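A.B. asks: I'll drop the sequence and a predicted model, then ask my questions.
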Amino acid sequence: MEGKDPSPGSSDCQVPRSQSSGSTAGFRSAAETRRPGEIRRRDDTSTPTPLQREPCKTRPAFELCAKGGHGNYMERLPSEIILKIFSFLDASSLFNISFVNKRFHDLANSNALWSVLYASEIEKKMWRPPVSMIKEAVSSTVVEEKPAGYWKKLLLREMAGYKDTMWKTELKHMNPHTGMPALTEHVLRRLDIQWEITLTNRHGRESVYKQTHTFFEDSSVTVCWSQGAWPHMCTLNSLQLHGIMCPASPAPGDKPRWRSLIRKTALQRTGHWLFFGADRLVKVLQFDKGIIIGLWRGNWKIAFIMVNLHFHKLIERSLLGSRYCPYIPADDNEVDPDCSRHGYTLHIVLHNPVRQIMCQRFSPLYTRRVMPQRELVQLIAIDFANVSEHMPVAKISLPWQAEGLKGEVERCCMMTLTVLDEAQRPFWCVSSTVKMYSRQRVLDLEYEGEQFIVLHEDAEGKVKMTFVWMEEVQHYFLVQLVTVFPSAKVKRHFSGEC
C-alpha cells in the first residue's frame, strides 16, 4: 500500500510511517519535498537516514585516564624530575609540600635541596663569610655524610633569626629570689618576641590579633589584647596562642615570621560557661592556664583577652615550637633523690595587668603526709595557728581597658606560683587567674571579719589561700597558704621516695 501524502501544513522533515518490506513508494524523493528556491545539499542524493541522531557524548578526562591505565602522572614521574621541580621552590613552599604524601615527604627532606637553600641564606647575611667557606660547608661529600634533615634544621634555625648560644647563655643566670632566669625580660625584648592569638569560628575562618599591652613581673608576663574587630563569643570554636619574633622596623624583603604554638584552648559552649567575675560593663570568662576573656554585657561580644605566661621555658615555648605543635621541654635528669628531704622553696605573686598585689618567698618548706592512704604531701607556707606568719595584702582586683572604656572586676587577680626543690630546679610552675570566694568562718581565728578562700587545682597540685577582710584598715590579711601535691609526682621528680 502507498503511504499517505503529508498534509500541506506538515513539516518537510516529518518521518513517514514504516512500510512493508521492499516497498519504497512511501519515501518521497528529495526533489519532490524540496521547496522552491531551496538550495540543494550535497547529501540530498544519499540514502536517507533518521533525522534525529544521538548527540556525541564526551567522557571526562579522569575516566579516560582510568580506562587507559595512566593513573596519577606525578606518581609516574622519576624522582630525579621531582627533585628538579622542588629545586625551584623556596624554603617555606618546600616545607609545606612535604605534607602532601609520603613520597613528597621523603624527597622534600633531601639534604641536596636544603643544603643549597642554606648556602644561599648564609650569603644574604651582613657578615658574609668567604665563598670558599660556604662551598666547603655544603660540598657534596659533606652533604652526603650528614643525617637526613640536618640542613633543613640548620636553615629553619637560621631563618628564625636567633642563635642558641646567645640567649641560652644569658638564661643560665638565675634570680635567687624567684628561681627563674634573671634576664628573661631582657631576652624577650632583645629578640622582639611578641604573642598573637588566633580565633577560629565554627566555619574554620581564622582571625589574628596582635598584642596591645604587656605587664612584666618577676616570674611572669601578662599579655593583653583589647583592640580590633572582635567576634561574638558564641560563634567561636577555639583560641590559639603563638609566639612570634617581631622586629621593630622590618625590612620589605623579610620572610614570614616564625610562629610557635604555645597552647590551644577550646571555646565552644558545651554547657553553661563559668563566669569568673563581672562589673557594670563586662563579664569575665575563665579558661585553662591563665586565659580570661571579657565580654560586653548584653551582646556577648568580646571586649578584651588576657593571658598570664610563666617565665619557665617561656622563650623556648615562644621560639622552638611549630605553627601546629607546641614545644615540649625535656625532663631534667640527674636530680638527687635526697633533695626532697632537704626542703622546698615557694615563690608566689598576686598581681593584675597594672600592679603587683603581693610577692612573697617561703623557704625552706618540708613535706607532710596527708591522709587518707598517705597519697598526698603538703607544704605549709602560712599556718593559720601562727599569728606571726600572717601578712597584710592590698586590694585584690582585676582592672581592664577596651575601646576607650575602663573598669575593674573586684576580688579577682592573677597568680604566679613557683615551687623549687633543694637544687633550685622547678618542681611546679603555675600561671593562672584566681577568684576569692566568700565563706562563713572557715577558720576559728581571733580576727573579726569576713573570710575568703582562693583555690587553684590542676593535675599537678593544689593551692589554698585563706584571707580575712579587716574593715578598720581596709586590707586583707593572708592567714593560710597551703600547697598539696600527689606523692607520685614527688617520686617521679626525684626518681625515688619522697
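C.D. replies: Arrived safely. Residues are numbered from 1 along each chain as shown.
A.B. asks: going forward, measure contacts and count neighbours with C-alpha atoms only.
C.D. replies: Will do.
A.B. asks: neighbouring contacts of the longest helix anywhere in the chain?
C.D. replies: In the chain, with assignment by DSSP state H, the single longest helix is helix 111-123. Applying CA atoms under 8 Å, 6 or more residues apart in numbering, the contact partners of helix 111-123 are 83, 86-87, 90-91, 128-129, 134-135, 138, 140, 143-144, 146, 148-152, 154-155, 158-159.
A.B. asks: Could you point out the helix or strand that follows the helix or strand where residue 377 lies?
C.D. replies: In this structure, residue 377 is located in strand 376-382 according to DSSP states H and E. Going down the chain from strand 376-382, the next helix or strand is strand 391-393, by DSSP H and E.
A.B. asks: Use this one as the comparison:
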Amino acid sequence: SISSLSHQSMPSEILLKIFAYLDAVNLLCVGCVNRRFYHLASDNFIWVRIYSTAFSPKRSNWKVNSVEKTAVSVNLLSLEDKEAGYWKKEYIVKQIASVKATVARLLKPVNPYTGLPVKIKEALRVSGLGWVIILRDKSGKEYITEHVRLSVNDTSVSVVWYGKNWPHLATLSTLDLCGVTPVFMDRYKSPTKTGPRWRSLIARYSLSDLTETTLMGCDGLIQVFCLSPGLLVGLWKRDEELAFVMANLHLHQLMERSTLGSATTPYELPPHSPFLDDAPEYGLHGYQLHVDLHSGDISYLCGTFHNLFSKKEYIENGYVKLVVISFDNNTQHVPLIGKVGLSWRTNIFEGCIKSCSVMDVTLLDDSGKPFWCFSSPVCMRPSTSPCDTCDFLGQRYCVDYVDSEGRVHLDLVWIEETKEYFVVNLALYLSVAKINHWFGTE
C-alpha cells in the first residue's frame, strides 16, 4: 500500500503504472481516495484495456501475445478525441447492460404452476443481488446491516437480519429495506461487499410506534410484530429491544423491485395495460391459486388449485369471493404438515413462535398472468365466528390476511386423535376496484 505521505510526491507516471495492474472494482475504489487519484484512475488507456479484454471478440490466434492484443484493441477502440474517463463510463454502462441482459434471459422461462420465473436462483446468483436494512435514528444517523441468512422458497424469499450492536429501539424512526447489487459482477467470483453497489429502496417502515402495531405472537424470549408489507420485527421481551428482522419478499417482480429503484425511491411498475374480458357477464373463471404456509425451509402447506371461478352475484361489500376449499366438500379438506410455528434465530438464542407462519399467495388469471401476489407473516387464532353449514369435532381456528387488493380467510380444525390441523375452508376476497383496474371495466 502507498502511505499518505509518499503518494503525494510520487510521479503520476509511476501511479499510472501501478493502477494498470488493478481490476475495475479496485480502480473505482482507488478513485475515491482523493481528487488526484480519481483523475489518474480514470485514465483512458487503462480503461480501454479493461474494456477490450471484457467485450472485444476473442481471438483464436495463439501466436499473438498480450502486448500485441492490447495494441490491436487500442487501435480498434481509438483514444483520440475522447474526454478523460470516457472508457471508464463506457465500460460501466456496458457491464451493467450485460448483466441485465443475462438476468432478463434467465427470467423468461416461467413455471406453469406459479406463473413465476423458473431460474430465479440462478438469476439471483448472476446479478449478485442481496438485501440490506437501514435503521435510521431520529437525528438522521444511519445503521446499515447486511442480511445474515436467506431461504428461497417456491414463491418467495425470506431474508433475516440480527446482530449484537443494534441501536436502541427508542432512538429509531424508520427502517428502509433495500436491494443491493454490485455494479460489476464476475461470474467466476462471489460478489464483494466492499466494491461499488447499487441500492434500490423496496419499502420504508416506521418504527416510532412499533409496539402499538399488530402483535403476531410471542414465546419466552421475544415478541414479534408485523409491519406491512411483509416485514416481521422481533423484540426481546425483557427490554423491548431489537432481536431480529425478517423480510418476506414474493418472487413476482422481485428482481425489478430490488434493482430498478433508487436509494430514495422505490421502483414503480409500468402502467398496466388492461386485459380484455371475453365474457364479463359470467364473472371470473379459469383462475389458479398457488398457496404456501411455511417457516423458512419448513413447509406446512403447499398446494395448487385450478379452475377457480366466481359469478357476478358473489360480489359483496366491494369484494368478489373465490372459494378455493369449501366447508361442504370433505374431499377438498387438506391437512397441515407438522406443528405450525415460526422459527427464529439470533447469534445467541433461537426459538419458535407457535401458531405463526409465512403465507405466500400467487393468484393467476385465466391467461396465466400473476393477478395478486403477496408474502406475509400470518397468525392462527381461535375462531369466534359461527358456522351453520359445518359440524366438526375439534377446536376451530382461522387465519386472516388483508391488504388493499384483497383478503384471505382460512379456517382450520384441530383433530385431537391424529394431532394435526385440517384446512376446511379457504376463500379469497378480491377487491372489485382491483378487478376493474385489471380489465379496464367499471
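C.D. replies: Now that the structure is in, tell me what you want to look at. Quantities reported herein were computed from a predicted structural model and do not represent experimental measurements.
A.B. asks: distance from the strand holding residue 377 of the first structure to the second structure after superposition?
C.D. replies: Its aligned residues in the second structure lie a mean 1.1 Å from strand 376-382 of the first structure after superposition (mean CA distance after the TM-score superposition for the first structure).
A.B. asks: residue range for that strand in the second structure?
C.D. replies: Residues 319-325 of the second structure are where strand 376-382 of the first structure aligns, with TM-score structural alignment as the criterion.
A.B. asks: same thing with stretch 278-295 of the first structure?
C.D. replies: By TM-score structural alignment, stretch 278-295 of the first structure lines up with residues 218-235 in the second structure.
A.B. asks: Now the matching stretch: buried residues?
C.D. replies: Using 16 or more other CA atoms under 10 Å as the test for burial, stretch 218-235 of the second structure gives 218, 221-227, 229-235.
A.B. asks: and it, how far apart are its ends?
C.D. replies: 9 Å (CA to CA, to the nearest Å).
A.B. asks: And stretch 380-387 of the second structure, by the same measure?
C.D. replies: Taking CA to CA as the measure, stretch 380-387 of the second structure stretches 17 Å from start to finish.
A.B. asks: what's next to it, contact-wise?
C.D. replies: 355-356, 395-399, 411.
A.B. asks: Repeat the analysis, applying 7 Å as the threshold.
C.D. replies: Contacts to stretch 380-387 of the second structure, defined as CA atoms under 7 Å, 6 or more residues apart in numbering, come from residues 355-356, 396-399.
A.B. asks: looking at the residues you listed, which has the most residues close by?
C.D. replies: Most neighbours among those, by other CA atoms under 10 Å: residue 356, with 24 neighbours.
A.B. asks: Let me know the secondary structure of residue 252 of the first structure.
C.D. replies: Three-state call for residue 252 of the first structure (DSSP: H, G, I helix; E, B strand; the rest coil): coil.
A.B. asks: and what of residue 218 of the first structure?
C.D. replies: Following three-state DSSP, we place residue 218 of the first structure in the coil state.
A.B. asks: Please say which position in the second structure it maps to.
C.D. replies: Alignment note: residue 218 of the first structure maps to residue 154 in the second structure; criterion TM-score structural alignment.
A.B. asks: Near its match, how many other residues are there?
C.D. replies: 16.
A.B. asks: Same question for residue 79 of the first structure.
C.D. replies: 14.
A.B. asks: so is the closest residue to it other than its chain neighbours in a helix, a strand, or just coil?
C.D. replies: Leaving out its chain neighbours, the residue that sits closest to residue 79 of the first structure by CA to CA, 6 or more residues apart in numbering is residue 107, at 7.6 Å. Using three-state DSSP, the structure places residue 107 of the first structure in helix.
A.B. asks: distance of residue 107 of the first structure from residue 138 of the first structure?
C.D. replies: According to CA to CA, residue 107 of the first structure stands 18 Å off from residue 138 of the first structure.
A.B. asks: what's the farthest-apart pair in the buried residues of stretch 218-235 of the second structure?
C.D. replies: Largest separation among these by CA to CA: 221 and 229, giving 24.8 Å.
A.B. asks: Run through the residues that contact residue 370 of the first structure.
C.D. replies: 376-378.
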